[in-house]
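**Student:** predicted model and sequence follow; I will ask about them next.
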Amino acid sequence: MMAEDEVDSSYHTSTLAMEYATTPFNFVLSVCDHARETCSVLPGATTATRLHHSFPNPARATGSEAKIRTAFRDTRDQIKAFAIDFVRQHLPH
């Protein structure tokens, strides 16, 4: 789905939140309820502004392959809109 939006995510990997324990943060964004609950403590983010938005989990989609792909596209597009809005509101232009 990312490639459809011209984003190459083939080199992306998962990391543990504790790998960033000594990194100072201005913002902590969570995009699912599970992450909000399980990553509630991040040592480098004690004074960070925390923002949360729960998006549908497309991995839970059921139905035809087309319906599942649509769920992934919809979530991708919602996260993209959230990120664009965040940048516009919180980062210097």
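**Tutor:** Cool, the structure landed.
**Student:** switch to C-alpha atoms for all contacts and neighbour counts from now on
**Tutor:** Will do.
**Student:** the strands in this structure, which residues?
**Tutor:** 27-30, 49-52 (DSSP state E).
**Student:** centre of the protein to the edge, which residue is at the far end?
**Tutor:** Largest separation from the mean C-alpha position in the chain: residue 64, at 25.3 Å (C-alpha atoms, centre = their mean).
**Student:** ok, the residue most central in space within the chain to residue 45 distance?
**Tutor:** In the chain, the C-alpha nearest the mean C-alpha coordinate belongs to residue 31, at 4.6 Å (C-alpha atoms, centre = their mean). Distance, residue 31 to residue 45, by C-alpha to C-alpha, to the nearest Å: 16 Å.
**Student:** which helix in this protein has the most residues?
**Tutor:** helix 65-90 (DSSP state H).
**Student:** here comes the other one, which I'd like you to weigh against the first:
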Amino acid sequence: MQIYFLCTGNSCRSQMAEGFARALHPAWRVASAGLEQHGLNPLATQVMAEAGIDISRQTSTLIDPAFLAGCDLVVTLCGDARDRCPVVPGVARLHWPLPDPAQATGDQAARLTVFRQVRDEIRRRVSALA
């Protein structure tokens, strides 16, 4: 299976989904991308490391039309990506409307709590894809 996880900035949610998919489904061809490049969020890297998954070498990238065209499944993780992602005939699409942890407010502990909640929901959903 070839799967693409898409978000607006490819900094948090799609990066975490890519990390879980690679770890949980090693036979899949997996990538993540965004409509824009916002860079990998360090809190996403931190909470994924807590879950035993290293995403520190992943990079924020733009959507690759060739990879997209070869996908079996595209998962959008925000409404912006859902609405603006190119549609490819024959490619299945799912939308996971998850909150953007990068928008979390408060002190570091409060922000990490939001990142962990989103991470755990992504793990649950990626596990269910099998």
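**Tutor:** Structure received. The shown structure was predicted, so the numbers you read here are calculated from the model rather than taken from an experiment.
**Student:** picking up where we left off before, what's the residue farthest from the centre of structure 1 aligned with over in structure 2?
**Tutor:** Using TM-score structural alignment as the criterion, residue 64 of structure 1 maps onto residue 107 of structure 2.
**Student:** quick revisit: now render the strands of structure 1 as TSV, adding distance to residue 13 of structure 1 and mean neighbour count.
**Tutor:** Formatted as TSV, these follow (distance: least, C-alpha to C-alpha, whole Å; neighbours: other C-alpha atoms under 10 Å):
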stretch	distance to residue 13 of structure 1	mean neighbour count
strand 27-30	17	16
strand 49-52	22	13
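**Student:** and residue 107 of structure 2, what does it touch?
**Tutor:** Residue 107 of structure 2 sits next to no residue when contact means C-alpha atoms under 8 Å, 6 or more residues apart in numbering.
**Student:** about what we covered before: how about CSV for the strands of structure 1, with distance to residue 19 of structure 1 added?
**Tutor:** Listed next are the strands of structure 1 as CSV, based on distance: least, C-alpha to C-alpha, whole Å:
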stretch, distance to residue 19 of structure 1
strand 27-30, 15
strand 49-52, 19
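**Student:** now do the SS call for the nearest residue to residue 53 of structure 2 once chain neighbours are set aside.
**Tutor:** Once flanking residues are discounted, residue 53 of structure 2 sits nearest to residue 19: 6.6 Å by C-alpha to C-alpha, 6 or more residues apart in numbering. Following DSSP: H, G, I helix; E, B strand; the rest coil, the label given to residue 19 of structure 2 is helix.
**Student:** ok, residue 19 of structure 2 - contacts?
**Tutor:** The contact partners of residue 19 of structure 2, by C-alpha under 8 Å, 6+ apart, come to 48, 53-55.
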